[in-house]
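Q: fold the following, please.
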Amino acid sequence: MESNDSSEVVHDFYPRFRVYKDGRVERFRRVNIVPPSDDPKTGVQSKDVVVSPETGLSARLFRPPIPNPGQKLPLLIYNHGGAFCLESAFSSVFHNYLNSLVAEANVIAVSVDYRLAPEHPIPACYEDSWAVTRWVFSHSNGGGPDPWLNRDADFDRVFLAGDSAGANIAHDTLIRAGSDGGMKILGAVLAHPFFGNDEPDKLWACICPDSSGVDDPRLNPAADPTRLSRVVCRMVMICVAEEDSLRERGVTYYEALRTSGWGGEAELVETEGEGHVFHLFNQESERAVTQLKRVASFLNRV
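A: A predicted model of the protein is given here:
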């Protein structure tokens, strides 16, 4: 008797998703999408832009109040987390977080809404982050398509950031920019980076079918110090949490980056008694606010 391809499960990652033999993907988590806004509390404005109509790639831009005409602000390119397969730059979680960070740090932010796995396996997310980064830098001479970036962004103070999978994606962009981008990126913030562990990761194998395994440098950058040394920026903050299962690889990344021949300044920030991306789940908690202020200070260091 032939199997029913429409009901046979080939990958089961409940409560994230299931993949069926006929290619259908069933998702279980609903994302609370919110529109861009003019936030009355902080004065931060946001809007959405289409970067690539061909792929549907888009981003959400955030701008704080700018009382002095002609003032240039640091520019942050942000990649959201979600295990490469969940969440959105337009979700309430990341909209609220970027709104708060932009207000606290007084920066312009571009939040990347990259394509998600498994429908779009890795490297689609890397390609999307790279495309948005290139789009952002098309404004560096004041001639890009978006007036906020042309007028208000300081392209001598550009930062990349992300949490969890987004931190992994930000790292990949740092490597690409150092290899063939010709872009000036000052620093990066990698919060609770998704760099795997010493055990085979079934989710990673599913969403990155061409992976070489636990030592794939895209998953574990420390496995290839030569590639790691090509990180393009001159300062990196790595945030880890004591009770996060991904903590050890975050610490290993910090140590490997410092000894790789990179030559920049690496800073490790650890929060005791907290788990993975705690600062997103309860954004008004004391420790979340402390981390937010730490990141904001980093973005204004120069």
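Q: okay, CA-based contacts and neighbour counts for the rest of this
A: Will do.
Q: please name the residues that touch the nearest residue to residue 105 once chain neighbours are set aside.
A: Spatially, and ignoring its direct neighbours in sequence, residue 105 is nearest to residue 296 (4.4 Å; C-alpha to C-alpha, 6 or more residues apart in numbering). Taking C-alpha atoms under 8 Å, 6 or more residues apart in numbering, we find residue 296 in contact with 101, 104, 105.
Q: residue 195 now?
A: Neighbours of residue 195 in contact, by C-alpha under 8 Å, 6+ apart: 168, 218, 219, 220, 221, 246, 249, 250.
Q: and what of residue 155?
A: 74, 75, 137, 140, 184 are the contacts of residue 155 under C-alpha under 8 Å, 6+ apart.
Q: at 7 Å what do you get?
A: For residue 155, the contacting residues are residue 140, by C-alpha atoms under 7 Å, 6 or more residues apart in numbering.
Q: next: residue 175.
A: Each residue near residue 175 by C-alpha under 7 Å, 6+ apart is listed here: 230, 231, 232.
Q: any chance of the residues you listed in JSON lines, plus neighbour count?
A: Below are these laid out as JSON lines (neighbours: other C-alpha atoms under 10 Å):
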{"residue": "230", "neighbour count": "19"}
{"residue": "231", "neighbour count": "27"}
{"residue": "232", "neighbour count": "25"}
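Q: to compare against the first, here's the next sequence to fold:
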Amino acid sequence: MDNTTTTDEVAIDFLPLFRIYKDGRIHRFTGTDVHPPSTNPDTGVQSKDVVVSSETGLSGRLFLPRITDSTAGKLPFLLFIHGGAFVIESAFSPAYHNHVAALAAEANVVAFSVDYRRAPEHHLPIAYDDTWDALQWAISHSGGDGPEEWLNRHADFRRVYVAGDSAGANIAHNVVVRAGVDGLINGANITGMVLFHPYFDHGEVNKLLDIVFPKRSRPMDPRVNPGSDPNQLAKLACEKVLIFVAQKDFLRDRGLSYYEALKTSGWGGSVELADTEDEGHVFHLHNPGCDRALALMEDGFLFKHD
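A: This is a model prediction of the structure:
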């Protein structure tokens, strides 16, 4: 006999994104649609889904740009981490499928979009650990004998880039710091990190972090407030960082603070800031065809010029 009971009593409302009921159910109001893997007829970018760990369910989507005689050699590898307040969206969401496919085409990189386990079912730091595991799994193909032939044949792990937007940018930061602390296997090298409209804490009451990261160190955990620990910031294992902010983004000041903290941390790389006028948070996902989104895509590919 099934003794499971459900209730419509609400424990936490975080509208318009999600709601948690007292019986533990989570209702995500957005970011639940799925786009199947496919081949883009215009750019020739192919995609397919892969499982990183059957034990944890960690998976993601690989993107391979059109391979021609001029691109027959190995291409840079991009690890992309989607946003969504750590709770909504996935690597398979239509907006993120289209965005990462466009990144792969524009920058001519092999890309892997990580489908990390989300809060509140899986509190942070699980998303950090999943993304680190995904990077390690990808790099394990450096010798050409991994389970995914696209990575074996086409990815150059001496030229790794890590990018993410919003919450995904926070995860990207933590993964690149961990690479600086723990090192990377097989001689892999992170050349650059790109943060689109990054989400960081501001050291005040934060309802979202109380839900997704209840065991963080308060009030200034460096995993969500990097400026609180310059020594950790200085361990970023990449040569350059590009940070995008937007004039009307409610997180703009946090991106600016990260930029200033990184410049004074003692980190030895180069950091650039790009500020988009008259636009809000992750506008390039909502309106990817607008002029400013196209300019962001063009400006964001510091790695395509290496």
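Q: ok so, going back, tell me the secondary structure at the residue nearest to residue 105 of the first structure.
A: Three-state assignment for residue 296 of the first structure (DSSP: H, G, I helix; E, B strand; the rest coil): helix.
Q: residue closest to the middle of the second structure?
A: residue 81 (1.8 Å; C-alpha atoms, centre = their mean).
Q: give me the distance between that residue and residue 162 of the second structure.
A: 8 Å (C-alpha to C-alpha, to the nearest Å).
Q: what residues are shared contacts of these two?
A: Common contacts of residue 81 of the second structure and residue 162 (C-alpha under 7 Å, 6+ apart): residue 172.
Q: chain neighbours aside, what residue packs nearest to residue 96 of the second structure?
A: residue 82 (6.9 Å).
Q: return the residue of the first structure aligned against the one you found.
A: In the first structure, residue 82 of the second structure lines up with residue 80, judged by TM-score structural alignment.
Q: neighbours of its match, how many?
A: Using other C-alpha atoms under 10 Å, residue 80 of the first structure has 28 other residues around it.
Q: how about the contacts made by it?
A: 88, 89, 94, 162, 163, 166.
Q: what's the local residue count around the equivalent of the fifth one over in the second structure?
A: When the two structures are superposed using TM-score structural alignment, residue 163 of the first structure falls opposite residue 165 in the second structure. Residue 165 of the second structure: 25 surrounding residues under other C-alpha under 10 Å.
Q: same thing with residue 142 of the second structure?
A: Other residues close to residue 142 of the second structure by other C-alpha under 10 Å number 20.
Q: do the one 5 residues further on as well
A: Taking other C-alpha under 10 Å as the neighbour definition, residue 147 of the second structure ends up with a count of 14.
Q: the first structure: which residue goes with that one?
A: Aligned partner of residue 147 of the second structure by TM-score structural alignment: residue 145.
Q: residue 10 of the first structure in helix, strand or coil?
A: strand.
Q: before we move on, back to that, can you tell me the closest non-neighbouring residue to the match of residue 163 of the first structure?
A: In space, residue 165 of the second structure is closest to residue 196, 4.3 Å off (C-alpha to C-alpha, 6+ apart).
Q: same check, this time on residue 265 of the second structure
A: The shortest distance from residue 265 of the second structure to any non-neighbouring residue, by C-alpha to C-alpha, 6+ apart, is to residue 230 (4.7 Å).
Q: that neighbour contacts residue 263, doesn't it?
A: No. Using C-alpha atoms under 7 Å, residue 230 of the second structure is not in contact with residue 263; the gap is 9.8 Å.
Q: quick one: the strands in the second structure?
A: For the second structure, applying DSSP state E gives strands covering 10-14, 18-21, 26-28, 46-53, 58-64, 75-81, 110-115, 155-165, 190-196, 240-246, 270-276.
Q: and of those strands, who's closest to residue 202 of the second structure?
A: Counting by C-alpha to C-alpha, residue 202 of the second structure lies closest to strand 240-246 out of the strands of the second structure; the figure is 15.8 Å.
Q: just give me the match in the first structure for residue 121 of the second structure.
A: Under the alignment defined by TM-score structural alignment, residue 121 of the second structure is paired with residue 119 of the first structure.
Q: quick one: that match and residue 26 of the first structure, what's the gap?
A: In terms of C-alpha to C-alpha, residue 119 of the first structure sits 10 Å off from residue 26 of the first structure.
Q: now the terminal residues of stretch 55-69 of the first structure, how far apart.
A: End-to-end distance for stretch 55-69 of the first structure, by C-alpha to C-alpha: 35 Å.
Q: any chance of the strands of the second structure in TSV, plus distance to residue 40 of the second structure?
A: Shown next, in TSV, are those (distance: least, C-alpha to C-alpha, whole Å):
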stretch	distance to residue 40 of the second structure
strand 10-14	35
strand 18-21	32
strand 26-28	29
strand 46-53	7
strand 58-64	10
strand 75-81	18
strand 110-115	15
strand 155-165	20
strand 190-196	24
strand 240-246	27
strand 270-276	28
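Q: so which of those strands gets nearest residue 214 of the second structure?
A: Among the strands of the second structure, strand 10-14 sits nearest to residue 214 of the second structure (C-alpha to C-alpha), with 13.9 Å.
Q: ok so, going back, who's in contact with the residue nearest to the centre of the second structure?
A: Per C-alpha under 7 Å, 6+ apart, neighbours of residue 81 of the second structure: 113, 114, 163, 164, 168, 172.
Q: show me what contacts the last one?
A: Same thing as residue 172 of the second structure. Residue 172 of the second structure makes contact with 81, 162, 163, 164 under the criterion C-alpha under 7 Å, 6+ apart.
Q: what about 10 Å?
A: 79-82, 128, 131-132, 161-166, 178, 193-195, 198 (C-alpha atoms under 10 Å, 6 or more residues apart in numbering).
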